[in-house]
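Participant: With the input below, show me the fold.
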Amino acid sequence: MKQPVAYLGPRGTFTYEAARSLFPEESYQHTPCDSIPDVLTAVDSKEFAYGVVPVENAIEGSVNMTLDWLVHHVDVQITGELVYPITQNLMTHREHADWSFDRFTRVISHPQAVAQCRSHLREILPEAKIAYADSTAEAARQVAGHPEEAWVTVGPRSAGELYGLSVLRSGIQDYANNFTRFIAVGEKWSHPIVAPEREKCSLLITLPSDFPGALHRVLASFARNGVNLSRIESRPTKKKLGTYHFFIDAEQGANQPGVAEASQEIKKWGCGVRQLGSYPCYSFDKISGNRSVDKGVTTPYNQR
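Facilitator: So this is what the prediction gives:
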């Protein structure tokens, strides 16, 4: 019996492709949810063993909804990570596949997908109006359902394949090095086909309010114990104006001596330390080289 995986849906989106890459369809059943809170709540309530949500995009930054729900609303562990390259595609109804760009009057997509291609769209479709949809898949459905309209959409190739669209141009994102980091949450697991590239852990640090230089001492402790930090970000505690949690990603597993010793030091100074997860990080290149993944599709939320 296939194990259940919840993901930020619908089908034909970047998160859908990430979920299929982390949890291959041969062994897992994928169920779309309407929002990030829905995914995390379903895993927290044990309705699903696993969930997949976006947490950070190289261009748009962190997905704050994911961070806030992990801290304030659910008690689930991060159990895996996958970084996906984003390839945005300009697509239209198959009847318009041979049209010149100046014939199109409207671009429909998710706001984040449009934002990631704004310069390119202004260059090739300067007169087209922008309209937003709830997801890249929904935008593709609208374009497919209105062959009488001169519309195009922006999104993953899988959305076009789902609704029978033609790709006018691929790779229209403004920045070539555009990636989204997805996390798996829920029960411990390991990828059934590929080995992880490395281990990592995510920590939530809460500083004592009356401790001058506390953040400096926190960072110095990790450095002193030989732990490289790949991400540091603050988010409001939602308790008092000017008070923050700090999300820290360490390039070691939580069971490594450096992370353990640094955490103990920080606790002694009165800081709160909460482990959000110690987990494997998987390589997109290795997964995409496997036959179970559609090599023509790349991926994330920011574009549901």
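
Participant: From here on, just use CA atoms for contacts and neighbour counts.
Facilitator: Noted.

Participant: mind listing the strands in the stretch 51-200 of the chain by residue range?
Facilitator: 61-62, 78-85, 89-93, 106-109, 129-132, 151-155, 165-170, 179-186, 198-206 (DSSP state E, counting those that start in this stretch).

Participant: Which among those strands is found nearest to residue 213?
Facilitator: Nearest to residue 213, of all those, is strand 198-206, at 13.2 Å by Cα to Cα.

Participant: neighbouring contacts of the closest one?
Facilitator: 78, 244-254, 271-282 (Cα atoms under 8 Å, 6 or more residues apart in numbering).

Participant: filter those to the buried ones?
Facilitator: 78, 244-254, 271-273, 276-282 (16 or more other Cα atoms under 10 Å).

Participant: The structure of the following sequence is requested for comparison with the preceding one:
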Amino acid sequence: MAINSENTVIGIIGGRGKMGKYFARLFQDAGYKVIVSDHKTPLSNEELVQKTNVIFISVPIAKTQEVIRNIAKHASKESVIVDLTSIKEMPVKEMLKSKAQVIGLHPMFGPTNPLQGQTIIAHPARGKTYYIWLKKFLEDRGANVLQMNPKEHDKIMGVVQGMVHFADVAFGHALKELKIPAKKYLQFASPASELKIAFVGRILSHDPKLYASIQQENPEAFKAMKQYARSIEKLLEIDEKKDQQAFKKYFESAGDALKTYKKTAKDDTNYLIHAILQRRQRAQEIQESKNTLKTGDIAVLGPENTFSDLAAKQIAQEGETVLYVASIHQAFEALEKGSVKQSVVPIENMLNGSVRETFDELFLRDVHIAAKVNQPILHALVALPGVKKSDINTIKSHPQAIQQCSAFLQKNYPHARRVPTTSTIQAYKTIAGENDRGGAAIIPLEVAKKLSCTILAKNIGDRKDNQTTFAIIQKGKASTLQISGPTETAITFAFSKNQPGSLNAVFQEFAKANINLSRIESRPSKKLFGEYVFFLDFEGSPTDAKAKRALTNIKKKVKTLKILGTYTKPH
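Facilitator: Sure, this is the predicted structure:
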């Protein structure tokens, strides 16, 4: 039997809940007819079962058994029942009392997450037809479907969900009993401690009923939680006795359980900790900027030795100082406040496309583009001195750099873990700081040549001609002075309202003037929902007679028109 949107009706019991709505939308977007039942819906659960051939159970764990028992006798052998609860033994056992095919499903993510890259645990308890269809449906949309039997699932979830959430809830309650306000705690917490309380806060911001069910309805969770309590008691006993030898033994024994994961855990949490440190630094900079204004000649995205920094060095004059900022927004803000004379910001990468934040700031700020420069994006893979290719098990860099070198990495380091960092140069600093002889970093080739490091490979990007165009931004309106050489002008405009043919009317003015357009970009307006701002580059200067006529006519057709700048066209 071929299962498709024409012969299949999806029914979701609990379809008004968050996860029920998630799966309803998933199938509706694929063209399937979806009907739902829930509290106070005209359709009862039993009626839904009789009208559908794919029945999802998306109700709280505490109600799952009762709901399945009530609908099981109404499900035909030509249908399938699928439960979405976070325990599996009980629901599968109850569903098997029906005549239908049975699938136990556990999405390992919340209803606010996209399906792409998510894990779903599945158990095809009876029948293959619907399971093959459902597995393919989910995998085609980017999900990773893992098969596991109910007993093993519940045992693992007892730890992964039950014990972990138990520890987080208890941690939050202990803070409350100790009367330590979160604000005070965070004021003195290390980044690692802040990370811990962040995860606790994340759990405690959700519905307590969900976590109560996870801990109380899974017998395996209760076993894991009792063991956790015994382990805490044992550690308390050791600490009360101030027995350092016993503590060392306990600590190392705990570490043995995570022996193969400790390196991965360190890499992943280092990334998160560095992000926390960066956020703290930005907050401090914002606070300081209210009191004292840091200055320089050129603002550029930091830290030093990134591709942004290399682009800035192309235009920096001897003796000019660089002010490193943490975001594109800060680069524009420093310019408007007079902290710097100009800012260097990325505008477009050959592979990754336009940098949206830059375009948003160009439209909103009193600034103009004074020049553009192209920065070659040449990557190198580097490691600590003496490290060989065969030593590498982890590769670190900014996510864009990892993506831009994906073909090289897949061919030469298929089994090495990819660990994202907040910048390319931060990747090497992390490796050097930890003396990580199993790690390699993707950094700018130009920078690699200056470091005391092992260059494992040069120019490893998937495109050897990859480059990023950077804009040199200055305060105020664009200059009308003549520029030597081939020129390009950037403009931005918006319409008073969306009308068919509006954009084409603008294009026609350039066509009539025989002016070549080199790019067109649109961005949603930050001021009006549903409205768009357009960015356009054309060859020539607005002072040219034909360009002047075209722009005069365009002004009559748009609400706003701003000349962003005229500059020598970058090579």
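
Participant: Restricted to strands, list the buried ones among the contacts of strand 198-206 of structure 1.
Facilitator: 78, 244-250, 272-273, 276-282 (DSSP state E).

Participant: in structure 2, what residues pair with stretch 261-268 of structure 1?
Facilitator: Counting by TM-score structural alignment, stretch 261-268 of structure 1 pairs with residues 549-556 of structure 2.

Participant: Now do the SS call for the residue of structure 1 most remote from its centre.
Facilitator: With Cα atoms, centre = their mean as the measure, structure 1 has its most outlying C-alpha, relative to the mean C-alpha position, at residue 210: 35.3 Å. Secondary structure, DSSP: H, G, I helix; E, B strand; the rest coil: residue 210 of structure 1 is coil.

Participant: That one and residue 236 of structure 1: what is the separation?
Facilitator: Using Cα to Cα, to the nearest Å, one obtains 17 Å as the distance from residue 210 of structure 1 to residue 236 of structure 1.

Participant: Next: residue 158 of structure 1.
Facilitator: Relative to residue 236 of structure 1, residue 158 of structure 1 is positioned 37 Å away (Cα to Cα).

Participant: out of these two, which sits in the more crowded spot?
Facilitator: Using other Cα atoms under 10 Å, the more surrounded residue of residue 158 of structure 1 and residue 236 is residue 158, with 25 against 13.

Participant: Hmm, that one is touching residue 10, no?
Facilitator: No: using Cα atoms under 8 Å, residue 158 of structure 1 is not in contact with residue 10; the gap is 11.5 Å.

Participant: In structure 1, point out the residues matching stretch 152-170 of structure 2.
Facilitator: The alignment of stretch 152-170 of structure 2 onto structure 1 (TM-score structural alignment) finds no residues at all.

Participant: how long is that stretch from one end to the other?
Facilitator: End-to-end distance for stretch 152-170 of structure 2, by Cα to Cα: 26 Å.

Participant: Equivalent analysis for stretch 188-199 of structure 1, please.
Facilitator: 13 Å.

Participant: How about stretch 209-227 of structure 1?
Facilitator: 25 Å.

Participant: Any buried residues in that stretch, and which?
Facilitator: Going by neighbour count (16+ other Cα under 10 Å), the buried part of stretch 209-227 of structure 1 is 214-215, 218-219, 221-222, 227.

Participant: And stretch 122-135 of structure 2, by the same measure?
Facilitator: Residues of stretch 122-135 of structure 2 classed as buried: 122-126, 130-131, 134-135 (neighbour count, 16+ other Cα under 10 Å).

Participant: Run through the helices of structure 1 in chain order.
Facilitator: Along structure 1, the stretches classed as helices by DSSP state H are 14-22, 36-44, 64-72, 111-115, 118-124, 136-144, 157-163, 214-224, 257-268, 284-288.

Participant: and the third one, what does it pack onto?
Facilitator: In this structure, helix 64-72 of structure 1 packs against helix 36-44, strand 50-57, with contacts taken as 3 or more Cα pairs under 8 Å, 6 or more residues apart in numbering; DSSP states H and E.

Participant: highest average neighbour count across those?
Facilitator: strand 50-57 (a mean of 27; mean count of other Cα atoms under 10 Å).

Participant: matching residues in structure 2 for that strand?
Facilitator: With TM-score structural alignment as the criterion, strand 50-57 of structure 1 aligns to 342-349.

Participant: Please apply the same query to stretch 104-114 of structure 1.
Facilitator: Counting by TM-score structural alignment, stretch 104-114 of structure 1 corresponds to 392-402 in structure 2.

Participant: Looking only at the matching stretch, what residues are buried by neighbour count?
Facilitator: 392-398, 401-402.

Participant: So which residues make contact with it?
Facilitator: Here stretch 392-402 of structure 2 makes contact (Cα under 8 Å, 6+ apart) with 379, 415-428, 437-443.

Participant: what does stretch 232-241 of structure 2 give?
Facilitator: 244, 246-247, 250.

Participant: Output the strands of the stretch 51-200 of structure 1 as JSON lines; include the columns distance to residue 15 of structure 1.
Facilitator: Converted to JSON lines, the strands of the stretch 51-200 of structure 1 look like this (distance: least, Cα to Cα, whole Å):
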{"stretch": "strand 61-62", "distance to residue 15 of structure 1": "15"}
{"stretch": "strand 78-85", "distance to residue 15 of structure 1": "10"}
{"stretch": "strand 89-93", "distance to residue 15 of structure 1": "16"}
{"stretch": "strand 106-109", "distance to residue 15 of structure 1": "15"}
{"stretch": "strand 129-132", "distance to residue 15 of structure 1": "18"}
{"stretch": "strand 151-155", "distance to residue 15 of structure 1": "12"}
{"stretch": "strand 165-170", "distance to residue 15 of structure 1": "19"}
{"stretch": "strand 179-186", "distance to residue 15 of structure 1": "8"}
{"stretch": "strand 198-206", "distance to residue 15 of structure 1": "21"}
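
Participant: most tightly surrounded among those strands?
Facilitator: strand 151-155 (a mean of 31).
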